[in-house]
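Engineer: this one's sequence-less:
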């Protein structure tokens, strides 16, 4: 079992397969994607070796991220490869959903279990202002298709921003009244290139949590492979609410996830100084050397992400690792 020096166990791998994104979200890539590396993204055989090694070390859940992962034409093959790996119980994806209705059948056929879609406003005009795309209705259609199918668990990610959606929590609550998804409000995080935006837009999730509790929302019991969200349910609502609050006290105490970048680097934290390359260990089917290298690297994992000290490491933007 993958364990660090603080006794934390790691059941959950976030696997980035590209850092390219076709959206221009104001909190992540306001100027659009700019290529500043060699783009030698993980191949399907390399991804299979990563999945196999981590599964043998106790990982049970893989989340496929980007950038925007659906920009890779072999995404269904990647989903299938992860799903067929012995020991992997859940395969999830985080996407902007820009072609969700078109992509959904292939993802379902490949065996996807969980789908997370980013929707930072339920107002089409505000959605366009945040992302640079007029795609909200199309994305919501895809979510309705997934709910009608019934197989995948659906979550919606919303990054909280004071001027863009921080004042409009009620519209999400109205939507959740009859929509059986889990909506996760994510605190805006400081990265290497968004200091001014962060200072102007950061909203504390703790305030929303207090209001939810006052309104009768109750905490959900979390699985060991669950992400960092604190989730709540209400008997009068079909949907649930999650809060991801990286600036809250002891946020890192329950860390259970590691990250592999699209370039084959192990990131012990979203905000580490640099990724630790595994590429040379991904060129053969024997994963024992890869497992040994990963285990050795775990000794470098820190107790906290140090965001509270305004240290963002090498993370220039969230598209680098998919959050």
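Structural biologist: Structure received. All values derive from a computational prediction rather than experimental measurement.

Engineer: only C-alpha atoms for contact and neighbour calcs from this point on.
Structural biologist: Noted.

Engineer: Tell me where the stretch 1-150 of the chain has helices.
Structural biologist: For the stretch 1-150 of the chain, helices defined by DSSP state H, counting those that start in this stretch occupy the ranges 44-56, 75-83, 100-110, 124-131, 136-149.

Engineer: name the helices or strands packed onto the third one?
Structural biologist: Put plainly, it is helix 100-110. Contacts defined by 3 or more C-alpha pairs under 8 Å, 6 or more residues apart in numbering; DSSP states H and E place helix 100-110 against helix 75-83, helix 136-149.

Engineer: related to what we said a few turns ago, make a markdown table from the helices of the stretch 1-150 of the chain and add mean neighbour count and distance to residue 310 to it.
Structural biologist: Listed next are those as a markdown table, based on neighbours: other C-alpha atoms under 10 Å; distance: least, C-alpha to C-alpha, whole Å:
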| stretch | mean neighbour count | distance to residue 310 |
| --- | --- | --- |
| helix 44-56 | 21 | 31 |
| helix 75-83 | 21 | 35 |
| helix 100-110 | 17 | 36 |
| helix 124-131 | 18 | 24 |
| helix 136-149 | 17 | 33 |
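
Engineer: nearest to residue 219, of those?
Structural biologist: Between residue 219 and the helices of the stretch 1-150 of the chain, the shortest gap by C-alpha to C-alpha is with helix 136-149, which sits at 23.2 Å.

Engineer: circling back to that earlier point, quick one, which of the helices of the stretch 1-150 of the chain is nearest to residue 312?
Structural biologist: Among the helices of the stretch 1-150 of the chain, helix 124-131 comes nearest to residue 312, with 22.7 Å by C-alpha to C-alpha.

Engineer: could you say what helices and strands the closest one packs with?
Structural biologist: Under the contact criterion of 3+ C-alpha pairs under 8 Å, 6+ apart, helix 124-131 touches helix 136-149.

Engineer: what about versus this one:
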């Protein structure tokens, strides 16, 4: 961390999300709908992806801005060859305290221990239902929960911290809230419910499909009493609740009904090297060209400083105030969440 840079920022960038690949072995209805990402969809060619050297160089620069947490996303990041090598290199960067991977967990059986040995701290696992007939509908491929649950078990055995992310969409899987809470209660894993958001242009979002944080908490509290918790750190997006009986905790991410734009400390880097300052952005800032044209770290640092201090994005706040929304938002599969 560079104190001179931090003083200019106003608020630091604490959390860097890096999409390492745009491909996935699921075609989920939330971020990679089958009607868009069919068998003929043209994913990025290998040469368009940032190399591990380029990712590490940018991560080193971002660490000067206060970044302490890096999450590797996709697509499915475990499809990127030798991901454990990248984890190890990122873990060695001064100031980086936490490395995570967002995954559907299918490949964790083979890779969990290797990733842990390389320095991975935790995994964020996407699982939108615990009952097979619902999960098969949500993932769009007819895949059952068994391979995901085996991946979760492998992550536990490796000693990785685990967060389970469930996107809740009315009419699709709201009846899975309680079954999911029952299943993961007492396991040591943190289950997080995410309000259905209008990321991208193809997930069929409308407000009628949103299941609110308030409703989710009420359903669980009636059966399994909850106690609200204070945030663990500035900028934490999930509202945390612990079970009254001490058997764990849950979280709810409520960017639709309770916007948290003003405390956002996240930056997102796409697999082809574009920087986004908001999950709902419609355009990014090209860093890959700067890297490949030989720009110095100092030049890139100055560019990033201008971007971060000049940001005005507050999409969720604007939406809540009824302001006109931008069209052609970036897809979740591209930006990585």
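Structural biologist: That came in fine, so what should we check first? Remember, predicted model here, so these are calculated numbers, not experimental data.

Engineer: re earlier: include distance to residue 233 of structure 1 when you put the helices of the stretch 1-150 of structure 1 into TSV, please.
Structural biologist: Below are the helices of the stretch 1-150 of structure 1 laid out as TSV (distance: least, C-alpha to C-alpha, whole Å):
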stretch	distance to residue 233 of structure 1
helix 44-56	31
helix 75-83	29
helix 100-110	26
helix 124-131	26
helix 136-149	18
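
Engineer: Of those helices, which is nearest residue 171 of structure 1?
Structural biologist: Smallest distance to residue 171 of structure 1 across these (C-alpha to C-alpha): 12.4 Å, for helix 124-131.

Engineer: can you list contacts of that closest one?
Structural biologist: Contact with helix 124-131 of structure 1 is made by 23-26, 119-121, 133-137, 164, as judged by C-alpha atoms under 8 Å, 6 or more residues apart in numbering.

Engineer: Would you point out the most distant pair within these?
Structural biologist: 26 and 137 (19.8 Å).

Engineer: Go ahead and confirm residue 253 of structure 2 touches residue 193.
Structural biologist: Yes. If you go by C-alpha atoms under 8 Å, residue 253 of structure 2 and residue 193 touch, sitting 6.2 Å apart.

Engineer: These two: who's more crowded?
Structural biologist: It is residue 193, of residue 253 of structure 2 and residue 193, that has more neighbours when counted by other C-alpha atoms under 10 Å, with 27 against 24.

Engineer: Give the full set of residues in contact with the more buried one.
Structural biologist: If you count contacts by C-alpha under 8 Å, 6+ apart, residue 193 of structure 2 has them with 165-168, 216, 250-253.

Engineer: what about it, distance to residue 294 of structure 2?
Structural biologist: The gap separating residue 193 of structure 2 from residue 294 of structure 2 is 43 Å, by C-alpha to C-alpha, to the nearest Å.

Engineer: Then residue 41 of structure 2?
Structural biologist: 32 Å.

Engineer: And the strands in structure 2, which stretches?
Structural biologist: 15-19, 69-73, 98-103, 122-126, 161-168, 190-195, 226-228, 238-243, 249-253, 266-269, 274-276, 285-286 (DSSP state E).

Engineer: Contact partners for residue 64 of structure 1?
Structural biologist: Neighbour list for residue 64 of structure 1: 14-17, 79, 91-94 [criterion: C-alpha under 8 Å, 6+ apart].

Engineer: which residue in structure 2 lines up with it?
Structural biologist: Aligned counterpart of residue 64 of structure 1 in structure 2: residue 72 (TM-score structural alignment).

Engineer: again, but for residue 146 of structure 1
Structural biologist: Using TM-score structural alignment, the equivalent of residue 146 of structure 1 in structure 2 is residue 155.

Engineer: For residue 337 of structure 2, see how far away the corresponding residue of structure 2 for residue 186 of structure 1 is.
Structural biologist: In structure 2, the residue matched to residue 186 of structure 1 (TM-score structural alignment) is residue 194. Taking C-alpha to C-alpha as the measure, residue 194 of structure 2 and residue 337 of structure 2 are separated by 12 Å.

Engineer: And these two? Which one has more around it.
Structural biologist: residue 194 (24 against 21).

Engineer: Surely that one and residue 250 touch.
Structural biologist: No. The criterion here is C-alpha under 8 Å, and residue 194 of structure 2 misses it with residue 250 at 11.1 Å.

Engineer: just to revisit the earlier point, the strands of structure 2 into TSV, with extra columns for distance to residue 327 of structure 2?
Structural biologist: What follows is those, written out as TSV (distance: least, C-alpha to C-alpha, whole Å):
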stretch	distance to residue 327 of structure 2
strand 15-19	22
strand 69-73	24
strand 98-103	27
strand 122-126	26
strand 161-168	22
strand 190-195	20
strand 226-228	36
strand 238-243	26
strand 249-253	23
strand 266-269	19
strand 274-276	16
strand 285-286	18
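
Engineer: To residue 212 of structure 2, which of those strands lies closest?
Structural biologist: Comparing these by C-alpha to C-alpha, strand 190-195 comes nearest, at 6.4 Å.

Engineer: mean deviation (superposed) between the closest one and structure 1, please.
Structural biologist: On superposition with structure 1, the mean distance recorded for strand 190-195 of structure 2 (mean C-alpha distance after the TM-score superposition for structure 1) is 0.7 Å.

Engineer: now the angle from that strand to strand 238-243?
Structural biologist: Angle, strand 190-195 of structure 2 to strand 238-243, by axes from the mean of the first three to the mean of the last three C-alpha atoms, to 10 degrees: 130 degrees.

Engineer: Just checking the distance from strand 190-195 of structure 2 to the centre of its chain.
Structural biologist: Put simply, strand 190-195 of structure 2 sits 12 Å off its chain's centre (C-alpha atoms, centre = their mean, to the nearest Å).

Engineer: can you state the direction angle for it and strand 161-168?
Structural biologist: With the same axes, to 10 degrees as the basis, strand 190-195 of structure 2 and strand 161-168 are set at 30 degrees to each other.

Engineer: Check the burial of whatever residue of structure 1 lines up with residue 19 of structure 2 by counting its neighbours.
Structural biologist: With TM-score structural alignment as the criterion, residue 19 of structure 2 lines up with residue 16 in structure 1. Neighbour count of residue 16 of structure 1, defined by other C-alpha under 10 Å: 30.
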